[in-house]
Every structure is written in C-alpha cells, then in structure tokens.
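>>> heads up, no residue letters with this:
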C-alpha cells in the first residue's frame, strides 16, 4: 500500500470516528449540517460518510437526520473488556451508596481521561455530569488522581503535558501542585476532589491495585460539598478498594 493510500485511509477513519463521537448525551437525531458543524468535516463528505455508516447499521436514518444505530450498542457490549471488574465491583458500589446515600463510581484511566465503567447513584447526591461510558479529565477527578498516584511517572507527565484545563472552580491547573497532591495520595491511599470537577461537588476515591502496586481502576463516593464529610467516607472508600483489590485476578 502506498503512503498516499495510507493517508487517505487514516483520514477516513478519523472522520468516521469524529462523526460517531459528535453525538452528545441527550442527543437523539442530528442532521448532516449539524454533524458537519460539530466535526469540521465538509458537508459533502459528512453526507457521504453518514450514508455509508447508515448502510452498515452504525447509524440509523430518521426523517432527514441520523442517530446512533443499535449495532454500536452490540459492538460496545463486546468491547467491554472490564466486564469481570464491573460485575465484581457492583455489590461493593451498592454498599457504598447505601452507607453514604451518595453516588458511587468505578472508573479506569484511558489516555489522559478517566472512563466511568459503572455508577450507582445515591438519593442525596447532586445530579453529576458523570455517566457510564463517559469521560472526564483525570486531573480534575478524585478517581483520576487515585489512579495517577499509583501509575508510572511517564503517564503522569503525559497528563500534565496534555494540559490541565480549568473544569470546576477549584481545579488544580499548576503541575507542581498536582504532583505534590499525587505524592500525598500515593502515601495515604485516598484521593480527594473538592469542587475541581464542578461547583458544590466533593469526591473521595481510592485505587484498585494489582499485584505490582499499580492502579487498575478506582472507586469513589461523590456528593454535595456542604453535606459530605470527607473524613467519614474516606475509610469506607479505602476499605472497599482494598477488599476489591484482593478479589481481582
């Protein structure tokens, strides 16, 4: 295959990824013009690619617009390589929710972001932006910091090099501050996030460690900053993480 062909294939793959990723939570169907606007892809190209995606079931036509197809859900179920982890963690997350009446999360790191594998929402918790399968910048979350604190140094530096944007009113955006906080998290085994991901939100997290001491994932409890006593829930979160770590293969 010549270099030009490889470049064309790479561009097509990138455009398909951009089109599928353009759908946001709450979106149903989107028109081609809106997809072109969100992705920056020329409208003619967006129209052609959405036609191909609809033909193979990755998108579905509805009127003059398209929506994500059921085939994506089927593929997604096959892609969940962490199914065993999710199943093992679910009863522990439910216990955390019942004990604290706040939202319990299970998340892992992918690139510079955390991906939420499971969420058990609490009755007294705020309406959080997190969702199963959703992503959030690692530096602005307690689960992200819990994982980074037990990850190789080059991974931490990759997160810092990618930028530390302000997400909430108190997000850590200074590399030095983040490094110092991660060192403390590594020592204590518990990470805290106080209005770093959003106004009025507090989160306490602890990592799930493998036999080498590296973080595989993290569990957390999130709630209102003026209601949740971080010191009171920290022991429950830490105990959950330690117990889960021992049960995982």
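Nice, thanks for sending it over. Computed from a predicted structure; not experimentally measured.

>>> when you work out contacts or count neighbours from here on, use the C-alpha atoms and nothing else.
OK.

>>> secondary structure element holding the residue most central in space within the chain?
Most central in the chain under CA atoms, centre = their mean is residue 115, positioned 2.3 Å from the mean C-alpha point. Secondary structure assignment for residue 115, by DSSP states H and E: strand 113-120.

>>> who does the next helix or strand after that strand touch, helix- and strand-wise?
Downstream of strand 113-120, the first helix or strand assigned by DSSP H and E is strand 135-137. If you count contacts as 3 or more CA pairs under 8 Å, 6 or more residues apart in numbering; DSSP states H and E, strand 135-137 packs onto strand 113-120.

>>> what does the strand it packs on contact?
Residues from elsewhere that reach strand 113-120, judged by CA atoms under 8 Å, 6 or more residues apart in numbering: 82, 86, 90, 93-94, 97, 103-109, 130-138, 143-144.

>>> give me the three-state assignment for residue 228.
Under DSSP: H, G, I helix; E, B strand; the rest coil, the three-state class of residue 228 is coil.

>>> just checking, residue 38 touches residue 21?
No: applying CA atoms under 8 Å as the test, residue 38 and residue 21 come out as separate, 9.7 Å apart.

>>> on that earlier part again, distance-wise, check the residue nearest to the centre of the chain relative to residue 236.
Going from residue 115 to residue 236 by CA to CA, to the nearest Å gives 22 Å.

>>> and residue 75, by the same measure?
Taking CA to CA as the measure, residue 75 falls 35 Å from residue 236.

>>> so for these two, which residue has more residues nearby?
Ranked by neighbour count (other CA atoms under 10 Å), residue 75 and residue 236 place residue 236 first, with 19 against 11.

>>> give me the element the closest residue in space to that one that isn't next to it in sequence is part of.
With sequence-adjacent residues excluded and distances taken as CA to CA, 6 or more residues apart in numbering, residue 236 is closest to residue 96, at 7.2 Å. Element membership for residue 96 (DSSP H and E) is helix 83-100.

>>> the structure to be compared is supplied as follows:
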C-alpha cells in the first residue's frame, strides 16, 4: 500500500478548502467558529473559505448562519435532476431578471427549508444581491411558500407539527400554523406567494412554483426587490412575466424528460 504524502507544492488555501468540504460532509451543520477551530485559522479566514464554497455550490447557509453540504456535493438521487433543471432554468431566469429589472432566483424546498440554487441579479443599482447558497425557512420565504402551497393542508400540518419538526425545534404553534395555512390558501388562489419583510426587514419577494396542477412541486422561481419596491413586483405585468417564465421552464423540463417534482 502506497503512503500518500502531502505534496511539497501544496497550496494551503486549497488544502483548507478541501478540509472544509470534508467537515461539511461529516456534520449536519457547521458554524464558522467550529470550522476555524478545526482548521486552526482565524474566523475571518474560515469565513472567506466558506463564502467561496457557497458561491460554487459546495455549501449552503441557513438563517442561523450555519452551513451544510450544498448541491454540488450531494450524492442523493435528486442531485442529478436538480442540476439538469438548473441548467435548463438558468437562461429563462436571466431573461426574466433583465425583463423585470429585479433579482430572480431558483428555489428548492428541502424539508422545511428553502434553498437558493441560482440567482440572476437585476440590473438596477439598488437591488437584492446574489442569494445563491442561502437557506431560509420555507414558511417565510416567497419561494418556499409557493412550493408549500402545492401541498395538501394535512401534509403542511405534518411538516410543522410532526415528530421531526418537534425534535428539531422547528414546529409551529397552532396559531402560527393556522396563519401559515391561510397564507398558503391565498397563494393557491392568486397563483403566487408574497414575502414582505419576513426574512429580512428591507426585502420583498414574490414566488411561483414550478408545478403541474394538482401535483406537489419541489422548485419555485422568485423575484426579489428592496421593500420600497414591494408593490411594484406585485403589479400584474410582473406576475404575468413570472408565470410565463415558470411555464417556459416547465415546457423545457418536460421536453428533456426531467420530472417537475424533484
């Protein structure tokens, strides 16, 4: 058996990034302080390394500033279709961002989280930045709610009151769940979900699912803007463009044989 030695030309930053990837694969969630300790580097260094992994899809960040394995490292069966869906959706999202002049994202629901797989930034000077790699609570984000709205009410209730939700501390109280169900019913009626300052105080967003009528979705497209333009992105022309993009992506997914519910 050959002994693998550290190369004499080893690049420390690359070595640390690879160690960081291994840590992500070993743990469910990883905080910057823990990563810095494991790598024996300053937290600022660990943060810069992690930021690059997020940018390239190797890591995802949630709203508690924790990190987990990103789509580029996933080995599950859904990873292939998800990557194919992303490549199909990308040109449509970029075209929509230019058309509506706001930031557009492809969002995936994983359990009770909404994970941003890709972002096309809008051209305006004051805009929402790149969300790729961000993980948010699905019941607060527009994309997450758009996807949840394609589920039957009992399935939504199970997600937020079941054993897994209770064990993870993410269960919703009865009043919170009732409020969420009302929001989802409104989203089903109008065809899109809204987030006005729920995930970030100065952010507004609308989201629509990539779904076939009567079937649960796994992905959504969202349009994000500063809260001051929250009313603008709900104008009929913007919502029509959002729905047209979703329909175009669904047509291309069907043509490529990619299932809409990933």
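Good, I have the coordinates. Because the structure is a prediction, the values reported are computed rather than measured.

>>> got a TM-score for the pair?
For this chain pair, the superposition-based TM-score is 0.66 by TM-score structural alignment, normalised by the length of structure 1; 197 aligned residues with a CA RMSD of 3.5 Å.

>>> give me the buried subset of the contacts of strand 113-120 of structure 1.
With burial judged by 16 or more other CA atoms under 10 Å, the buried subset of the contacts of strand 113-120 of structure 1 is 86, 90, 93-94, 97, 103-109, 134-138, 143-144.

>>> ranges for the strands of structure 2?
With DSSP state E, the ranges of strands along structure 2 come out as 59-61, 67-69, 103-110, 113-120, 135-137, 193-196, 203-209, 219-226.

>>> could I get those as CSV with distance to residue 232 of structure 2?
Formatted as CSV, those follow (distance: least, CA to CA, whole Å):
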stretch, distance to residue 232 of structure 2
strand 59-61, 29
strand 67-69, 33
strand 103-110, 13
strand 113-120, 18
strand 135-137, 23
strand 193-196, 12
strand 203-209, 10
strand 219-226, 9
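
>>> can you tell which of these is closest to residue 186 of structure 2?
Checking those against residue 186 of structure 2 by CA to CA gives strand 193-196 as the closest, at 7.8 Å.

>>> tell me the residues of structure 1 aligned with that closest one.
Aligning strand 193-196 of structure 2 against structure 1 (TM-score structural alignment) gives residues 191-194.

>>> post-alignment, the matching stretch versus structure 2, mean distance?
Relative to the matching residues in structure 2, stretch 191-194 of structure 1 has an average distance of 1.2 Å after the fit, by mean CA distance after the TM-score superposition for structure 1.

>>> sorry, back to before: dump the residue contacts of the residue nearest to residue 236 of structure 1.
Residue 96 of structure 1 touches 102, 104, 221, 236-237, 240, counting by CA under 8 Å, 6+ apart.

>>> ok, so of those, who is nearest residue 228 of structure 1?
residue 102 (8.5 Å).

>>> ok, the closest residue to that closest one other than its chain neighbours to residue 9 of structure 1 distance?
Among residues not flanking residue 102 of structure 1 along the chain, residue 122 sits closest, at 4.0 Å (CA to CA, 6+ apart). Using CA to CA, one obtains 45 Å as the distance from residue 122 of structure 1 to residue 9 of structure 1.

>>> between these two, tell me which one has more neighbours.
residue 122 (21 against 12).

>>> I figured the more buried one was touching residue 97, is that so?
Yes: at 5.6 Å, residue 122 of structure 1 counts as touching residue 97 under the criterion of CA under 8 Å.

>>> joint contacts of the two?
The overlap between the contact sets of residue 122 of structure 1 and residue 97 (CA under 8 Å, 6+ apart) consists of 103-104.

>>> and the closest residue to residue 29 of structure 1 other than its chain neighbours, what does it touch?
Spatially, and ignoring its direct neighbours in sequence, residue 29 of structure 1 is nearest to residue 67 (4.4 Å; CA to CA, 6+ apart). Applying CA under 8 Å, 6+ apart, one finds that residue 67 of structure 1 lies in contact with 28-30, 59-61.

>>> I'd like to know which of those are buried.
Neighbour counting over the contacts of residue 67 of structure 1 (16+ other CA under 10 Å) leaves 29-30, 59-61 as the buried ones.

>>> pipe those residues into JSON lines and attach distance to residue 227 of structure 1 per row.
Below are these laid out as JSON lines (distance: CA to CA, whole Å):
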{"residue": "29", "distance to residue 227 of structure 1": "39"}
{"residue": "30", "distance to residue 227 of structure 1": "39"}
{"residue": "59", "distance to residue 227 of structure 1": "43"}
{"residue": "60", "distance to residue 227 of structure 1": "44"}
{"residue": "61", "distance to residue 227 of structure 1": "46"}
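
>>> quick revisit: what does the residue nearest to the centre of structure 1 correspond to in structure 2?
Using TM-score structural alignment, residue 115 of structure 1 pairs with residue 115 in structure 2.

>>> with residue 245 of structure 1 instead?
In structure 2, residue 245 of structure 1 lands on residue 250 (TM-score structural alignment).

>>> how close does its match sit to residue 147 of structure 2?
14 Å.

>>> one more: residue 126 of structure 2?
According to CA to CA, residue 126 of structure 2 and residue 147 of structure 2 sit 28 Å apart.

>>> the two: who's more crowded?
The neighbour count for residue 126 of structure 2 versus residue 147, taken as other CA under 10 Å, is higher for residue 147 (31 against 10).

>>> for the more buried one, what are its contacts?
Each residue near residue 147 of structure 2 by CA under 8 Å, 6+ apart is listed here: 109, 208-209, 216-220.

>>> switch to 6 Å and redo it
When the contact criterion is CA atoms under 6 Å, 6 or more residues apart in numbering, the partners of residue 147 of structure 2 are 209, 217.

>>> to which residue of structure 1 is it aligned?
In structure 1, residue 147 of structure 2 lands on residue 147 (TM-score structural alignment).

>>> could you find the closest non-adjacent residue to the match of residue 115 of structure 1?
residue 135 (4.5 Å).

>>> hang on, that neighbour packs against residue 61?
Yes: counting by CA atoms under 6 Å, residue 135 of structure 2 does reach residue 61; the two are 5.2 Å apart.

>>> hang on, the earlier thing: the residue nearest to residue 115 of structure 2 -> structure 1?
Under TM-score structural alignment, residue 135 of structure 2 pairs with residue 135 in structure 1.

>>> give me the mean distance between the helix holding residue 96 of structure 1 and structure 2.
Overlaying structure 2 shows helix 83-100 of structure 1 at a mean distance of 0.8 Å from the equivalent residues (mean CA distance after the TM-score superposition for structure 1).

>>> what angle separates that helix from strand 215-224?
With axes from the mean of the first three to the mean of the last three CA atoms, to 10 degrees applied, the angle from helix 83-100 of structure 1 to strand 215-224 works out at 30 degrees.
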